[in-house]
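Colleague: what follows is a predicted structure for the sequence shown.
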Amino acid sequence: MLQLKKTNSRLFALFFSSTIFNLHKPYEESVNQVLISLTEKAGYEKAAYFRLYNSDISSFDSIGFDDESVNKFKAEMGKHRGSSFGLVGQCIKNKAAINKESLQDDPDWEEGFAGIKSLLYMPVQYDDQLFGVLGLFSSEAGSFGEEDEQILFTLTHSLAISISNRISQNQVQIQINRLASLHQIDMSINSSSDLSLTLSIVLSNVVAQLNVNAADIVLVDRFSNEIKVAAKTGFSSIFHDDAAITNLITQRVIKEKDLIGVDLLETDAPQEWTKEGFKAYWGVPIISKGVVRGVLEVLNKTNNKPGQDWLDFLDTLGGQAAIAIENAETFESLIHSNLELQMAYDSTIEGWSMALDLRDKETEGHTLRVTEMSVRFAQKLGISQADIINLRRGALLHDIGKIGVP
């Protein structure tokens, strides 16, 4: 009767735990509730969840362990890759359950939890995608049998499906957010000729969508080849916006014309970056018409390896920055060309007026006097400056027909 009651409690805990990840709760809160369910409702002594990122243990949550044991495990975990550390590493590597009836003198037991004599590890996986390892622990040997394995297998399978669904939903939301950010950048490019404003919008989206601590855009001067900061965000006033950049990492991106990632802890990084606590760097060249115009750089205080979709979006943002630069330069060139054309047009009209004065000495200076009086009169009347420009041209040409009179 006691065994039946115990089994029913564990089946109830199994059902309760399997529904937790289907609720819209933070990941960490969901994990904690699963562990509480296994210990308080199912009656297991201790439980833990090893969360994975790129096959390495990225976080560890537990119920029933003292702080000293947890801190000792985390310290040891930090010295190894997840798949090469203790029995949990074997579970990760082989993607298979491990049921140890006795841990006494077991050379693979490196986790170091005090007082643990038996354990059961079960991988949380779905379609060969491993999300983590769920573990049960006991201070007594031989605590876990086939029934416990079946219960834990059913639970981890349900959790894996829920986690996979949650990841898919998150990825869809991420893509929607990224499309919205690209639209915002496009709107800025099309509606503003202010390059600094557009680059600032690019950087704000870089930080928000890629979840990094800092970002900047450096541009290469077309004439001096000097590298200068055009926009930045997330730094603690390391340098001024026009400060020259001479570090070898930025120069390497420009030289190789390719996206580059650098572990700043393993390279001769600029002191300005290491003082800020940055551990990882990615730089993507800003290329316009085959020429590197600058670099979009992102820096992070964690050293997690990004996925390919993250890198692809960073590359896309670099392309948006290139479009913004080309658009601003095209607009500036058009303004300059239009100004030159207007100046040439006015010079031509004034030349004709002077030729008329040279032809007729009696009316020398008449055209200029009429023009000056017409402009002053128009200003008094409140005529717009654009219309005054055309009025001035008309005044200069009002007697031009005389140039053809014999």
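Modeller: Sure, I can see it.
Colleague: rest of the way, CA atoms for contacts and neighbours
Modeller: Noted.
Colleague: what's downstream of the helix or strand containing residue 135, the next helix or strand?
Modeller: Counting by DSSP states H and E, the element that carries residue 135 is strand 129-138. Sequence-wise, the next helix or strand downstream of strand 129-138 (DSSP H and E) is helix 146-191.
Colleague: quick one, the strand holding residue 135 and helix 146-191 angle?
Modeller: 140 degrees (axes from the mean of the first three to the mean of the last three C-alpha atoms, to 10 degrees).
Colleague: which other helices and strands contact strand 129-138?
Modeller: Packing contacts for strand 129-138, counted by 3 or more C-alpha pairs under 8 Å, 6 or more residues apart in numbering; DSSP states H and E, involve strand 46-53, helix 86-94, strand 118-126, helix 146-191.
Colleague: residues of that strand that come out buried?
Modeller: Residues of strand 129-138 classed as buried: 130, 131, 132, 133, 134, 135, 136, 137, 138 (neighbour count, 16 or more other C-alpha atoms under 10 Å).
Colleague: report the angle between that strand and strand 118-126.
Modeller: Using the same axes, to 10 degrees: strand 129-138 against strand 118-126 is 160 degrees.
Colleague: could you give the angle of strand 129-138 to helix 86-94?
Modeller: Orientation note: strand 129-138 sits at an angle of 150 degrees relative to helix 86-94 (the same axes, to 10 degrees).
Colleague: presented hereafter is structure B, for comparison with structure A:
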Amino acid sequence: MERAQVVAEALGNAVRRASLRHKLARRVEHLEALRQVDQAILASLDLGPSLEVLLDKLFLLPLDTAAFFLYEPREKALRLAAHRGFHTPSPSLPRSLLLGQGHVGQAALTGEKVAVDDLSREPGSHPEFTREEGLLAERAYPLLARGRLLGVLAAFTRRPWDLTEEDEAFLETLVGQSTLALDSLKVLQDLQKSQRELEAAYELTLWGWAKAVELRDQETAGHTERVTALSLRLAEVLGVPEEDLDDLRRGAILHDVGKIAIPDSILLKPGPLTEEEWAVMKKHPVYAYEWLSGIPFLKKALEIPYAHHERWDGSGYPRGLRGLEIPLSARIFAVVDVYDALTSDRPYRKAWPKAKALAYLQEQAGRQFDPEVVAAFLRLMEEEEKA
């Protein structure tokens, strides 16, 4: 009897240890799953991958199907965004639900979990679909962040709902993680939208300034669009990093903005300028710098308005910069600007043929222009001519 009791106690201890090991393994599995969900949320700017990871982790639980519905405020409806485990082909699944419609819609409307243990008695909004799928139990969890509805997670089984207390706790945690993923993406999308709108407003403002110059200086109508586009193409040929192209584009748009301060008597004078008038005209890069240097957004872009009249040999203005002292963006723009001016009609002369303008650039390489930039521009023109 004593030996039997010892054996029974040993067996009981072994069973308890095995149970504890199983629980510990499950808990570690759940913790690792939550860590992977966190990584997916932080790593992706797109909701799709995060929802797929969440679905993967949901199926560590004894569930048969699950679906995420996202709330569309304008339509006051829930749209199916991701799902797993249904027999019905994806295109035939119910795609949207109104607030209050079915168990999912009810969870969204009330902001509380909806639990249904017998879908044959309470089939919800699509009884035929529920019957064909053989679904028996459902849990619908509203995904709420700061009082705002983001969506609903619906989980189903084809047998009686039998999740353990630990599994229920893990499911509730995944609901929280799903809310975090949706809320993080929503905040990010709102920030990106605001940034795009702000950038668009900046862009319109820059073009407004450029158009104001062109309206005063009618001989350059359309000049800004042409030199901006061509400068970007030349910058790409020269390997300018993509992240610097926006600054170059803004600088090209603003290249003559300082001319707003030049009197009409000088800016619109049909004949040659006197020495005094020319001294005033040469101030327009300085005016551009003085007006705009206090705007951090335009700091890098100002390289072109401030330095595109500098010359490779140091004889330019306003600072007399020489060679590589001149910013690359200004050296690029100077070649394009002169080429466009030479090949456009002016009141005092007709446009030059392209071949003559290119020959002039080549002649001025090493004096007015950076020789490497001129060489790249000639290659670009040749390639575009062949195309």
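Modeller: The structure has been received and is ready for your questions. Just so we're clear, the structure is a prediction, and the values are computed from it rather than from any experiment.
Colleague: ok, back up a step: now distance to residue 32 of the first structure and mean neighbour count too, for the helices and strands packed on strand 129-138 of the first structure, in CSV please.
Modeller: Written out in CSV, the entries for those read as follows (distance: least, C-alpha to C-alpha, whole Å; neighbours: other C-alpha atoms under 10 Å):
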stretch, distance to residue 32 of the first structure, mean neighbour count
strand 46-53, 9, 21
helix 86-94, 19, 20
strand 118-126, 15, 24
helix 146-191, 13, 16
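Colleague: including distance to residue 228 of the first structure, could the ones you listed go into TSV?
Modeller: Converted to TSV, these look like this (distance: least, C-alpha to C-alpha, whole Å):
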stretch	distance to residue 228 of the first structure
strand 46-53	36
helix 86-94	47
strand 118-126	48
helix 146-191	21
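Colleague: so which of those gets nearest residue 71 of the first structure?
Modeller: Using C-alpha to C-alpha as the measure, strand 46-53 is the one of these that comes nearest residue 71 of the first structure, at 13.7 Å.
Colleague: in the second structure, what stretch matches that closest one?
Modeller: Aligned by TM-score structural alignment, strand 46-53 of the first structure corresponds to no residues of the second structure.
Colleague: what lies in contact with that strand?
Modeller: Contact with strand 46-53 of the first structure is made by 31, 35, 38-39, 57-65, 130-138, as judged by C-alpha atoms under 8 Å, 6 or more residues apart in numbering.
Colleague: what's the following helix or strand after it?
Modeller: Scanning onward from strand 46-53 of the first structure (DSSP H and E), the first element met is strand 56-63.
Colleague: now that following strand against helix 86-94, angle please.
Modeller: What separates the directions of strand 56-63 of the first structure and helix 86-94 is an angle of 130 degrees, with the same axes, to 10 degrees.
Colleague: give me the buried positions along strand 56-63 of the first structure.
Modeller: Those buried within strand 56-63 of the first structure under the rule 16+ other C-alpha under 10 Å are 56, 57, 58, 60, 61, 62, 63.
Colleague: just give me the residue right at the centre of the first structure.
Modeller: residue 210 (1.8 Å; C-alpha atoms, centre = their mean).
Colleague: which SSE is the closest residue to it other than its chain neighbours in?
Modeller: Nearest residue to residue 210 of the first structure in three dimensions, chain neighbours excluded: residue 310, at 6.8 Å (C-alpha to C-alpha, 6 or more residues apart in numbering). When elements are defined using DSSP H and E, residue 310 of the first structure is found to belong to helix 308-359.
Colleague: please name every helix or strand in contact with that helix.
Modeller: Under the contact rule (3+ C-alpha pairs under 8 Å, 6+ apart), helix 308-359 of the first structure is packed against helix 146-191, helix 195-210, strand 280-288, strand 291-300, helix 366-380, helix 385-396.
Colleague: find me the equivalent region of the fourth one in the second structure.
Modeller: Residues 148-157 of the second structure are where strand 291-300 of the first structure aligns, taking TM-score structural alignment as the criterion.
Colleague: picking that back up, dump the buried residues of strand 56-63 of the first structure to TSV, plus distance to residue 174 of the first structure.
Modeller: Converted to TSV, the buried residues of strand 56-63 of the first structure look like this (distance: C-alpha to C-alpha, whole Å):
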residue	distance to residue 174 of the first structure
56	23
57	24
58	21
60	25
61	26
62	30
63	32
